[in-house]
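Peer 1: here are the coordinates; sequence isn't available:
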């Protein structure tokens, strides 16, 4: 008897080892991992410098609580401030916790209650972040959500104008809707959205849980646009696999997150912080990000060359190494075929194949993955 709640529709793959872009299951089969643990292992599995930093901290202390001053938390926060252009960080344990904290901070700082998010968005699975998520399937069976969320249409500024008013505390948006199908925001839409927030004295919150920490070729995805958010949230790629999330806010928000306003027993855990610092030292390097962009451009070029003549493929969308291949069929069986052929990928909704390769992926591995994709998305090809 398995005593786990059957919460996950688990794959048949049981990992035994992993390094870089390669994962090996308990039967010895090797896979090319283009999931990165759902956008977490951005430097691949067990990057040497990150593993060394974790091991070093393991030999010091694992946990003391946030009653203690911990210099390394300040180091990590400084790196996030420098990379984002914002000022202050609160460390949590996950993306959902970071988003929950951002919602709290926005409501407290503005003294207002309403939050606007977007249809097809995904912000987490706590009660508050389920309410923020613009997908009904996430909420089914869990009763009433918090009543203060309303949902605009992504890339439709008129839909935001119809909802925003002087009681709006914040607008919360992903610049790439990851779980919603790899949909990219338009520059004009985001700039008008920011202007609306200024007009109504609402905070602009950007959810960077999946897009942050180099995934799109910049430290944060909002930096592809002319934006100055009030709050950003990040998690997944920040700790290279150790649990950590972060709320990063502007200077003027400091007074609203004073003692007793928010907290976490495990947030900013020494091991996760050590991992985050080592991760950021690599990812936030300009030369590293330049290579990420070169590989992203090459991967997109190869995908278009190999897949655009296949009838089942209707669109390819990407920003950096965050790619969505839209199909005219359900992707569930395709994911299985790809696993059988040694390539691990994800879905984003029912008909979008999602690729999140490590930022350290090689050209050879890209070519290998594209070949497997082409082989398996084959049934009908046009001349």
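Peer 2: Happy to help now that I have it. The model shown is predicted, which means the values in this text are computed figures rather than measured ones. Numbers count the residues shown, from 1 in each chain.

Peer 1: from here on, just use CA atoms for contacts and neighbour counts.
Peer 2: Will do.

Peer 1: so what does the longest helix belonging to the chain touch, helix or strand wise?
Peer 2: If you go by DSSP state H, the chain has its longest helix at helix 286-307. Counting contacts by 3 or more Cα pairs under 8 Å, 6 or more residues apart in numbering; DSSP states H and E, helix 286-307 is packed against strand 313-318, helix 363-376.

Peer 1: next, the angle helix 286-307 makes with the longest one.
Peer 2: Here helix 363-376 points in a direction 20 degrees away from that of helix 286-307 (axes from the mean of the first three to the mean of the last three Cα atoms, to 10 degrees).

Peer 1: what comes up buried for helix 363-376?
Peer 2: Neighbour counts over helix 363-376 (16 or more other Cα atoms under 10 Å) mark 365-366, 369-370, 372-373 as buried.

Peer 1: stretch 116-135 now?
Peer 2: Neighbour-count burial for stretch 116-135, counted by 16+ other Cα under 10 Å, picks out 116-125, 127-135.

Peer 1: and for stretch 319-337?
Peer 2: By neighbour count with 16+ other Cα under 10 Å, stretch 319-337 contains the buried residues 319-327, 331, 334-337.

Peer 1: that stretch: how far from the chain's middle?
Peer 2: Here the centre of stretch 319-337 is set off from its chain's centre by 17 Å, with Cα atoms, centre = their mean, to the nearest Å.

Peer 1: so where do the helices sit in the stretch 51-200 of the chain?
Peer 2: Per DSSP state H, counting those that start in this stretch, the stretch 51-200 of the chain carries helices over the ranges 71-84, 95-110, 127-132, 136-139, 157-161, 187-199.

Peer 1: put this beside the first:
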């Protein structure tokens, strides 16, 4: 039996990792500036993370949501406090796609409407409604396309108001910073206007924080760089530091009925232990502050890099947009300099999503490598 073809794979086999570093089967060490698609938030094999999961594994790893799980209650309290969203309700699931799927379903139930507005270059997942709201026809089947989705230009408030005026929109789903889409940023004023227009036209504003949440941009959620108030916030990736966890935060004005959302594995004991560890380390090690400080250092170190057009993004959700396609440069960084970086729909963009404890000297290794390749 062979594995189903999913992603193109580099010829590297990691066997261990610590902090911002990965060691392969040959004993070679690599600097991880991609975090496995922004998943590694507090660093590989963080002692608090390892200890908490190990201890929980020795107690109970899983039982379904048919029983009480005090860890879920603790997580809801700690997450509400960390994000400043104590009034919201928490639904736990297993991935970002599942979070967006449930958010879109809940919005449709709440409003009684079915159309979704998404934005060009968006990516929201690979499940039914989530992939329909993703601007990539190559991964959308005829079944997915049955969903009613309108794609609009990002930051075009006039186009959004016109689309919402038709009164058939259940939700507007927006990434504050588009990851796969090439680190296009929603302007703060646009997010605020999106929230206002959704309230006016009885639609739900869904902030997709799957990649940008849990401190990645220097705020707990990226939309918090604005004054916008989402109806639903979706999250995953950095939430579990590598353990599969997802969830949605639901504004108290959004109503459902018991049983509308459900999950077998969501919010299991190990998932809660993982997320509680992430929240604890984010606070204790001041990693949101570190993300802001490292962004400033990153932008300074990037000055003078040959071929650099601009630095995109915020916090440690960053990209180097070059005046050439970066596929070959990524390979040289990986195989010659042993540095993991990412790509996006923008073929000229080198995407940088390191673990949040990254330090100045580690970022410096990237720019030393770039100068050797480009000068």
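Peer 2: Everything's here; your move. Keep in mind the model is a prediction, meaning the values are calculated, not measured.

Peer 1: superposed, what's their TM-score?
Peer 2: Aligned and superposed, the two chains score 0.95 in TM-score terms (TM-score structural alignment, normalised by the length of the second structure); 370 aligned residues with a Cα RMSD of 1.6 Å.

Peer 1: just to revisit the earlier point, rebuild the buried residues of helix 363-376 of the first structure as TSV, extending it with distance to residue 310 of the first structure.
Peer 2: Converted to TSV, these look like this (distance: Cα to Cα, whole Å):
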residue	distance to residue 310 of the first structure
365	22
366	19
369	16
370	13
372	14
373	11
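
Peer 1: the helices of the stretch 51-200 of the first structure: which one's closest to residue 292 of the first structure?
Peer 2: Closest to residue 292 of the first structure of the helices of the stretch 51-200 of the first structure, according to Cα to Cα: helix 71-84, at 16.5 Å.

Peer 1: what about residue 307 of the second structure, how many neighbours?
Peer 2: 13 (other Cα atoms under 10 Å).

Peer 1: surely it touches residue 323?
Peer 2: Yes. Applying Cα atoms under 8 Å, one finds residue 307 of the second structure in contact with residue 323, separated by 5.3 Å.

Peer 1: anything in contact with each of the two?
Peer 2: Contact criterion Cα atoms under 8 Å, 6 or more residues apart in numbering; no residue bridges residue 307 of the second structure and residue 323 by contacting each.

Peer 1: tell me who's in contact with the closest residue to residue 172 of the first structure other than its chain neighbours.
Peer 2: Distances taken as Cα to Cα, 6 or more residues apart in numbering put residue 205 closest to residue 172 of the first structure, at 4.6 Å, once the chain neighbours are dropped. Going by Cα under 8 Å, 6+ apart, residue 205 of the first structure touches 102, 170-173, 229-233.

Peer 1: off-centre distance for the helix or strand residue 205 of the first structure falls within?
Peer 2: Per DSSP states H and E: residue 205 of the first structure is located in strand 203-207. Centroid separation for strand 203-207 of the first structure versus its chain: 14 Å, with Cα atoms, centre = their mean.

Peer 1: kindly report the same for stretch 222-236 of the first structure.
Peer 2: On Cα atoms, centre = their mean, the centre of stretch 222-236 of the first structure falls 12 Å from that of its chain.

Peer 1: list the buried residues in it.
Peer 2: Those would be 222-223, 227-236, for stretch 222-236 of the first structure by 16+ other Cα under 10 Å.

Peer 1: quick one: the strands in the second structure, in order.
Peer 2: Ranges of strands in the second structure, per DSSP state E, are 14-18, 21-24, 29-32, 89-93, 115-119, 149-152, 169-174, 204-208, 232-235, 246-250, 308-314, 317-322, 339-340, 349-352.

Peer 1: what stretch of the first structure does the last one fall on?
Peer 2: The counterpart of strand 349-352 of the second structure in the first structure, using TM-score structural alignment, spans residues 352-355.

Peer 1: mean distance between the matching stretch and the second structure after superposition?
Peer 2: Compared with the second structure after fitting, stretch 352-355 of the first structure deviates on average by 0.6 Å (mean Cα distance after the TM-score superposition for the first structure).

Peer 1: on that earlier part again, for the buried residues of stretch 319-337 of the first structure, which one is nearest residue 246 of the first structure?
Peer 2: Using Cα to Cα, the shortest approach to residue 246 of the first structure within these belongs to residue 322, at 20.7 Å.

Peer 1: trace that closest one over to the second structure, please.
Peer 2: Per TM-score structural alignment, residue 322 of the first structure is aligned with residue 317.

Peer 1: now its match: how far from residue 185 of the second structure?
Peer 2: Distance, residue 317 of the second structure to residue 185 of the second structure, using Cα to Cα, to the nearest Å: 11 Å.

Peer 1: try residue 104 of the second structure
Peer 2: Separation of residue 104 of the second structure from residue 185 of the second structure (Cα to Cα) stands at 22 Å.
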